[in-house]
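Enquirer: give me a model of this one.
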Amino acid sequence: MLNVLPYGVPTLLEEIFGFKQGDPLTAMLDALTNEFAVHQIGGAGGGILRDLFTVSANLPTLSRIFPKDTLLWKLELLKSAVSSANSHIYAVRAETLILLSGRDQWLLNEEDIDRYSHTLPKCNVRKLKDNGHFLFFEDGVDLVSIIKCTCFYRRGKSHDHLSDYIMPTRYELKQQLDDHKLLIDATSPVYLSTLDDGKMVRGLEGIPSEGPVLYVGYHMLLGLELGPMVIQFLKERNIHLRGLAHPMLFLNGKDALADTQMFDKYKIMGGVPVSNFNIFKLLRSKSHVLLYPGGVREALHNKGEEYKLFWPEQPEFVRVASRFGAKIIPFGVVGEDDICDLVLDAYDQRNIPILKDFMEETTKKAGNLRQGDETELGNQICYLPGLVPKIPGRFYFYFGKPIETAGREQQLKDKDKAQEFYLRVKSEVEQCIAYLKMKRESDPYRHLLPRVLYQASHGLSSEIPTFDL
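Expert: You can find the predicted model right below:
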């Protein structure tokens, strides 16, 4: 187009679009463009873009800076660079990360990106659908976080979720708080813990400060309890929980079962693929470890299975915990039925052909990640449950009395003794759940309206009361 157009940038607007400086339409477009710059781009990026629009207001000056010949030369240079890159791309064997802006109106070509991702053998495409051309100038885009979440930061040949983990930055912590603020405010969680003498207290005073500590509990639907709990431990006790999660949450690139950005929060907050070896390494480093023996089976349960434990038969975590003298804290949590109803479970979705095919594919891939486990937990059905939200009730957490394993390593090597100890931990978790289900009935602030009225009269930062302990 430049080859056939007259010289001078102003003629581009006048000849092609019919815009002239001073026209009402041009003024309106300038106003809208500046409005976009203010709302979409913050910080230094917003200033740069606003300066750019200020310069563009004086088109004759811009035409002297970028005459037609200069623009043609720039385009030829770009074409040459593209040809050079395309001729060498097949030789690239290193891991690559492509950041794709979903709202880039200038350079977006998803067909090229798709071709490159298949040409490069170890390619991970990260699509930032809400971002535009000025990617690194826009609020909400942190390159360091992206590198961490895609496992590109590591000390060795392969990524290690323990040794390569970096604590979340202040910005990342704020992002987690913002992401969970609505859920926390809507459910006003109640946290109960147990002191060494057996006394129950509100808050996390009964949680040991020093590790190793293994928290073993019940996984609510979709793991809704996880975010508020991890944040509360950091805020109240400055304890960083390292959660053990299904390996499918840590896949990247072409092997991922879904958009990997959905699981960034687990990686940022220190999630680790569940395995006996990782439990061993975490407890050896005296960490506070969060374990859900029921795993995906509990988090993706069916109708009528609320608050039911689906634990494996083998008590492996008991033996590992006893080896390092870790304290085991059983805990229960209730409240999922207070905020949503499960209307479409795995059995329902099996009767819908499209959803059935998706379930089978994801379940097969997830099962491949846990080869060697032929139990029900090793063949967990992976699906997205259909939920109907309710007027928010309340979340309740109860952490039981710490169970000591120090000095019992030899005793728990016996299979029967280990099984007995394992069933004791499971029974404690069930008792915690039963206690909360019973006591929440007497909580005058279980429902949303009384909590809103209490905070309106006592201040938004006030702690809302609950049932008598």
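Enquirer: use CA for all of it now, contacts and neighbours both
Expert: Noted.
Enquirer: so which residues of the stretch 1-150 of the chain form helices?
Expert: 9-12, 24-40, 43-56, 59-65, 68-88, 110-119, 143-149 (DSSP state H, counting those that start in this stretch).
Enquirer: and the angle from the second one to helix 43-56?
Expert: If you take axes from the mean of the first three to the mean of the last three CA atoms, to 10 degrees, helix 24-40 sits at 170 degrees to helix 43-56.
Enquirer: second input sequence below; structure requested for side-by-side comparison:
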Amino acid sequence: MLTGLLQIIESSIKNENGLSPNRPIYLIGDSFGGCLALSVAARNPQIDLVLILINPATSFSKTPLQPILPVLEAMPSDLYVTVPYLLSFVMGDPLKMAMVSVGNNLSPPETLQKLSDSLTSMLPLLSELADIIPRDTLFWKLKLLKSGAAFTNSRLHAVQAEVLLLASGNDNLLPSGEEADRLFKSLKNCRVRYFKDNGHTLLLEDGANLLSVIKGANMYRRGRQRDPVTDYLPPTSSEFKKTFDEDHKLFHLALSPVMLSTLENGEIVRGLAGVPDQGPVLFVGYHALMGIELSPLYEEFLREKKTIIRGMAHPILFGGQHESSRQELSRFDTISMYGGLPVTPINMYRLLERNQFVLLYPGGVREALHRKGESYKLFWPDQPEFVRMAARFGATIIPFGFVGEDDVLELVLDYNDQKSIPYLREWIESINQEAQRVRDSVEGEDGNQDMYIPALLPKVPGRFYYLFGKPIEMKRMSNVVRDRKSANEVYLHIKSEVENAMSYLKRKREEDPYRSIAQRALYNASWGITNKGKKGTIS
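Expert: Predicted coordinates:
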């Protein structure tokens, strides 16, 4: 029977491969389906497959139910009716399954009522499981599962396909967390996303969006190799709501970011009216500590401009070299979902060629992971190539400044501190030896792109301030493409504009009566949260 199932799947993928030989085929295997997907991949290494495995049943021999399976098999028929009912609670979390149908914008009483209705509607279905899954069918499936797991495990060494494994931490049917550890080591090209609070039926439970996970792990591609420019899928409306109306809502509410932009006549206005509506546009600015300025910036552009900014970032954020078998969804996944891609000249070239909005931080890692006393200091190398590339495509350059990191975070242990601690020094050296090198040709601190994790302490949150400077139309500067001196002059002008923007924001911040979260909270309590800080804010 197992062979027959594999042949059916193989027939389908071979037919699909014949129709589109240059495109990958995605196989999604849930539980026993994970065994089938791995076996098919092992038997067909010549076909370009991407496997998405959800709690694969390759660990069936270690299931906590193993000791009681003989008891269940010997159970009298009149008692069997309780078995599927009980198994349904072992397989998944009923509360999380019921939450799937509960909207996110409901009031607490409405949420409770909707949850109650959802749970109530599930109970009659659970009681009918004994009729849906007869006794002989259940035990036939368990035997098939046992043989399938053994067959698959004997062929793991032959799997060449890319694998994305989704593992649940509260799986009561299979030891999926431990199995993720094993498969992560056994498979040649495997990445894991770990859902510590979910049960076996992960895709039926609230909090797991399969497409979002695939995009965040950079596993979506249309050809033989992933192309970060053309294979990118913008966030859906549900992903946007999940990120900014749920996950980051309190963070943005506490910071109440102020966005300012500059019109062509030099007037500074609230909002993004000074930013062009059409690309190509290149945003060049200051990279704050740990990139904390990114989330509000992306949200505002999506809300007001209905556009995504493609951020150029260090390649280490996309490779997965330092991931583990218990890798949860992380900020790195969010960066990929919202347009981040490795910073390379060819990627920037192709984005500008496609009239995209592109975000570049010339200071790179050295600026985002700066040392104590270096807040708002630019670490730009003497490399004006991005100016010449922008001129080649007639792009508009928008210099911008950001202020607010010193109102939110305090740097306790920086790079210099950690390099003096033996264990941390060795760890920093090891991760940077393995990482793709950036700016090795640049001398001094501007070229120091070593990665490290600073030790930070949160402060009572102040406020974030952004200023997008006057647009610089590069289509009027065609001479910059070949004249390095002219390019360098424009480069220095952009750098000066970024520094001027931060100086302006620092001055205006001192005049803002709502810089303090206490003052903003008092205002919101008086006038309503939808007015958050508009009265008396900087202009």
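Enquirer: TM-score for these two?
Expert: Once superposed, the chains reach a TM-score of 0.86 (TM-score structural alignment, normalised by the length of structure 1), with 449 aligned residues with a CA RMSD of 3.2 Å.
Enquirer: mean neighbour count and distance to residue 103 of structure 1 for the helices of the stretch 1-150 of structure 1 - can I get that in JSON lines?
Expert: Putting the helices of the stretch 1-150 of structure 1 into JSON lines (neighbours: other CA atoms under 10 Å; distance: least, CA to CA, whole Å) gives the following:
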{"stretch": "helix 9-12", "mean neighbour count": "18", "distance to residue 103 of structure 1": "24"}
{"stretch": "helix 24-40", "mean neighbour count": "14", "distance to residue 103 of structure 1": "11"}
{"stretch": "helix 43-56", "mean neighbour count": "15", "distance to residue 103 of structure 1": "16"}
{"stretch": "helix 59-65", "mean neighbour count": "14", "distance to residue 103 of structure 1": "26"}
{"stretch": "helix 68-88", "mean neighbour count": "12", "distance to residue 103 of structure 1": "22"}
{"stretch": "helix 110-119", "mean neighbour count": "13", "distance to residue 103 of structure 1": "11"}
{"stretch": "helix 143-149", "mean neighbour count": "16", "distance to residue 103 of structure 1": "18"}
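Enquirer: next, format those as JSON lines and append distance to residue 333 of structure 1.
Expert: Shown next, in JSON lines, are those (distance: least, CA to CA, whole Å):
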{"stretch": "helix 9-12", "distance to residue 333 of structure 1": "64"}
{"stretch": "helix 24-40", "distance to residue 333 of structure 1": "40"}
{"stretch": "helix 43-56", "distance to residue 333 of structure 1": "41"}
{"stretch": "helix 59-65", "distance to residue 333 of structure 1": "63"}
{"stretch": "helix 68-88", "distance to residue 333 of structure 1": "55"}
{"stretch": "helix 110-119", "distance to residue 333 of structure 1": "43"}
{"stretch": "helix 143-149", "distance to residue 333 of structure 1": "28"}
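Enquirer: so which of these gets nearest residue 455 of structure 1?
Expert: Nearest to residue 455 of structure 1 among those is helix 24-40; the distance by CA to CA comes to 32.1 Å.
Enquirer: how much space between residue 262 of structure 2 and residue 536 of structure 2?
Expert: 19 Å (CA to CA, to the nearest Å).
Enquirer: these two: which is more packed in?
Expert: Using other CA atoms under 10 Å, the more surrounded residue of residue 262 of structure 2 and residue 536 is residue 262, with 22 against 10.
Enquirer: quick one: what's aligned to the more buried one in structure 1?
Expert: Taking TM-score structural alignment, the alignment pairs residue 262 of structure 2 with residue 194 from structure 1.
Enquirer: quick one: its match from residue 415 of structure 1, how far?
Expert: Taken as CA to CA, the span from residue 194 of structure 1 to residue 415 of structure 1 is 29 Å.
Enquirer: the stretch 101-250 of structure 1: strands as residue ranges?
Expert: 123-128, 190-194, 200-202, 213-217, 241-245 (DSSP state E, counting those that start in this stretch).
Enquirer: reformat these as TSV; add distance to residue 69 of structure 1.
Expert: Below are the strands of the stretch 101-250 of structure 1 laid out as TSV (distance: least, CA to CA, whole Å):
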stretch	distance to residue 69 of structure 1
strand 123-128	35
strand 190-194	69
strand 200-202	74
strand 213-217	68
strand 241-245	58
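Enquirer: most packed of the ones you listed?
Expert: Ranked by mean neighbour count under mean count of other CA atoms under 10 Å, the strands of the stretch 101-250 of structure 1 are led by strand 213-217, which reaches a mean of 25.
Enquirer: which part of structure 2 lines up with it?
Expert: Residue span in structure 2 matched to strand 213-217 of structure 1, by TM-score structural alignment: 281-285.
Enquirer: which stretch among the strands of the stretch 101-250 of structure 1 comes nearest residue 433 of structure 1?
Expert: That would be strand 213-217 among those, by CA to CA, at 9.5 Å.
Enquirer: check the mean deviation of that closest one from structure 2.
Expert: Here strand 213-217 of structure 1, set against structure 2 after superposition, deviates by a mean of 0.7 Å using mean CA distance after the TM-score superposition for structure 1.
Enquirer: list the helices and strands that strand packs on?
Expert: Strand 213-217 of structure 1 is packed against strand 288-291, strand 327-334, helix 415-439, with contacts defined by 3 or more CA pairs under 8 Å, 6 or more residues apart in numbering; DSSP states H and E.
Enquirer: which part of structure 2 matches the next helix or strand after the last one?
Expert: So that's helix 415-439 of structure 1. Later in the chain than helix 415-439 of structure 1, the nearest helix or strand by DSSP states H and E is helix 448-458. Under TM-score structural alignment, the match for helix 448-458 of structure 1 in structure 2 covers residues 517-527.
Enquirer: spatially nearest residue to the residue positioned nearest the centre of structure 1 (excluding sequence neighbours)?
Expert: Nearest to the mean C-alpha position of structure 1, counting by CA atoms, centre = their mean, stands residue 265 at 2.7 Å. Among residues not flanking residue 265 of structure 1 along the chain, residue 176 sits closest, at 7.2 Å (CA to CA, 6 or more residues apart in numbering).
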